[in-house]
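Enquirer: Mind looking at a prediction? Sequence and model below.
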Amino acid sequence: MKRATPLPAPGGALTRSLRRNLTAHAFLIGAVLCFAFFSWYPMIREFLLAFQRTEGGETTWVGLDNLRTVYNDPAFWQAWRNTVLFTVLALVLGFAVPFVAAVVINEFRHAQGYLRLLVYLPVMLPPVASVLLFKYLYDPGYGLLNELLGLLHLPEQQWLQDPDLSMLSVVVAATWMNMGGATLVYLAALQGIPGELYEAAELDGAGLLRKIWHVTVPQTRLVLSLMLLMQIVATMQVFVEPFLLTGGAGPEGSTTTVVYLIYQYAFNFNNYGAAAALGLLLLVLLAGFSAAYVKLSRSEDA
């Protein structure tokens, strides 16, 4: 006599499904709570601080006084000009150089792994170590760059002491320190392009530059536009490189950025309301730029 297969216990599948979903939701809730505590709460707190002033342990609402304070500061407009200058220079170098490096690495059939490691190595170095390296390179007395200029019988330069060169020197250091990640992203996008497109371009007589312009750039347009947005947002918040290389302000305030001015308000002047107000202005600017980018991207895809 054939034994009957026992029926599953009532609600067994439902219990297992509920337990499995509860576990997933528990992980999801934990991630949301961490994100809320470390991201949303500071933004809300900054928004409140921008309209408050704390003196003698008492907090009072001051309306737009903190915004007026930062707006009337002579360093306000200089910090914005320096930040925009850094962003433009960083886009010229930091956006183009990683893409060119990715194109060059993609042309190699062998040793791509070693080249990827080589280009990503600066990202793995601690920022302080990278800054010390560039301080040695830029040193006016025994720096390597001035030594090379001397060998070429060219005048030596005050790389970090000259107001006309200090920002460019910071941009070069920042590009070297941060280009590895962008290069790997571009390289991954390039390796996803079908080889038939390049073969068809070669049959049409296209050279290297025409293949890059007519095949590579269109095929990586989404990645390029996304990296452009991310780089603008990142460079507008630059702090580490000018702070470590030039002490923040630089010669004649030439490397004073918006985030460094926020740092000064908060930790040098103990004016957290003004620091929060300036941070709120930067947040609104970057949020508006990101919203405009998303809207333009949707209109192009439509």
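Expert: Okay, I see it. Residues are numbered from 1 along each chain as shown.
Enquirer: going forward, measure contacts between C-alpha atoms and count neighbours the same way
Expert: Fine.
Enquirer: could you measure residue 63 against residue 281, distance?
Expert: Between residue 63 and residue 281 the computed distance is 15 Å (Cα to Cα, to the nearest Å).
Enquirer: residues making contact with stretch 166-176?
Expert: 86, 89-90, 93-94, 122, 131, 134, 159-160, 241-242, 245-246, 250-251, 254-255 (Cα atoms under 8 Å, 6 or more residues apart in numbering).
Enquirer: try it again with 7 Å
Expert: 86, 89-90, 93-94, 122, 134, 159-160, 241-242, 254-255 (Cα atoms under 7 Å, 6 or more residues apart in numbering).
Enquirer: Just the buried positions in stretch 51-58, please.
Expert: Going by neighbour count (16 or more other Cα atoms under 10 Å), the buried part of stretch 51-58 is 51-53.
Enquirer: can you give me the end-to-end distance of that stretch?
Expert: By Cα to Cα, one end of stretch 51-58 lies 14 Å from the other end.
Enquirer: Put this next to the previous one:
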Amino acid sequence: MAAPSLTPSTADPARPAPPRTAGPPPPGGRLAREVRRNLTAHGFLIGAVICFAVFSWYPMIREFALAFQKTGNGGTSWTGLDNLETVYHDPAFWQAWRNTLLFTLLALVLGFAVPFVTAIVVNEFRHGQGFLRLLVYLPVMLPPVASVLLFKYLYDPGYGLLNELLGVLHLPERQWLQDPDLSMLSVVIASTWMNMGGATLIYLAALQGIPGELYEAAELDGAGLLRKVWHVTVPQTRLILSLMLLMQVVATMQVFVEPFLLTGGAGPEGSTTTVVYLIYQYAFNFNNYGAAAALGLLLLVLLAGFSAAYVRLSRAGDE
């Protein structure tokens, strides 16, 4: 019998092989893997940036330049502040601003309060909320032209439904779109109905996030409906209300579709001429693109200043 060997065998199964250590990754390997992994996301991001650059940022930069230029004979020339002076001395300039501010104030009274009240009413229903949300949002899904045709029928002085109702109530008929004193209010009512669905759903989502214990505590304290709305609902939705107020002011200051389709833009005695409609006239009726860009620049500066001041005051109030 052979004597056991004192030298361990390299093939001894009792001794595991030493672990194999991986070498350092090649330079740039991790970055390449990350890029490949997120290639789809980067592709969508680049596409969005290109769309914003082509359809949003470039027109804004072009408007800044065009506001100080004059177009004609197939070229452009710098004119300094001449376009701003042209716009400022236009008799329709101040009337357009007054009409726009009037539309904004009326839209805040109706278009800001009505969606919030509607959301509170819908939130009280325990059944059929899905149908009610669809019903409220339905006007937003309709094409603007269809909605305007509907309101033109309602406002018609001859066979309109509103005048029919006034006749049933033995009240005098109204020239809703032909009367300078009623034309802007009629446009605001139509605009509120056409655009209130989105705001109502946003308010409704905010209301459903309020804890029910707060309302129960208010009821134990003897609070009625109005006190619960004022002391519970409004404070709990203050952030959403502030954001929607800012968005509505910015949107209503740029109103164009409703007065353009309902009253032809200017309206009786220029009562519905807005700033954006005046921009449209300068560009497409007078072929004065420099003046249109100058007026658009004034509107942009005003809205940017208002937004900055509003955000600053809101932050100061929160602190």
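Expert: Looks like it arrived, so ask away. Given the structure is predicted, the values throughout are model-derived calculations rather than measurements.
Enquirer: Work out the TM-score between the chains.
Expert: Between these two chains, after superposing, the TM-score reads 0.96 (TM-score structural alignment, normalised by the length of the first structure); 302 aligned residues with a Cα RMSD of 1.8 Å.
Enquirer: Which one (most neighbours) among the contacts of stretch 166-176 of the first structure?
Expert: residue 255 (31 neighbours; other Cα atoms under 10 Å).
Enquirer: Start from the N-terminal end of the second structure and give the strands.
Expert: 69-72, 75-78 (DSSP state E).
Enquirer: Out of those, which is closest to residue 95 of the second structure?
Expert: Minimum separation from residue 95 of the second structure across the strands of the second structure (Cα to Cα) falls at strand 69-72, 24.7 Å.
Enquirer: corresponding residues in the first structure for the closest one?
Expert: Counting by TM-score structural alignment, strand 69-72 of the second structure pairs with residues 52-55 of the first structure.
Enquirer: and the matching stretch, how far out from the chain's middle?
Expert: In terms of Cα atoms, centre = their mean, to the nearest Å, the gap separating the centre of stretch 52-55 of the first structure from the centre of its chain is 32 Å.
Enquirer: so stretch 302-312 of the second structure matches what in the first structure?
Expert: Using TM-score structural alignment, the partner range for stretch 302-312 of the second structure is residues 285-295.
Enquirer: My error: substitute stretch 237-246 of the second structure in the last question.
Expert: Stretch 237-246 of the second structure covers residues 220-229 of the first structure once aligned (TM-score structural alignment).
Enquirer: which of the residues in the matching stretch are buried?
Expert: Quick answer for stretch 220-229 of the first structure (16+ other Cα under 10 Å): 220, 223-224, 227, 229.
Enquirer: Any idea how far it is from the middle of the chain?
Expert: For stretch 220-229 of the first structure, the distance to the chain centre is 13 Å (Cα atoms, centre = their mean).
Enquirer: List of residues touching it?
Expert: residue 189.
Enquirer: What about the closest residue to residue 236 of the second structure other than its chain neighbours, how many residues nearby?
Expert: Distances taken as Cα to Cα, 6 or more residues apart in numbering put residue 210 closest to residue 236 of the second structure, at 6.7 Å, once the chain neighbours are dropped. The tally of other residues near residue 210 of the second structure (other Cα under 10 Å) stands at 14.
Enquirer: what's the spacing between the counterpart of residue 210 of the second structure in the first structure and residue 182 of the first structure?
Expert: With TM-score structural alignment as the criterion, residue 210 of the second structure lines up with residue 193 in the first structure. Residue 193 of the first structure sits 17 Å away from residue 182 of the first structure, going by Cα to Cα.
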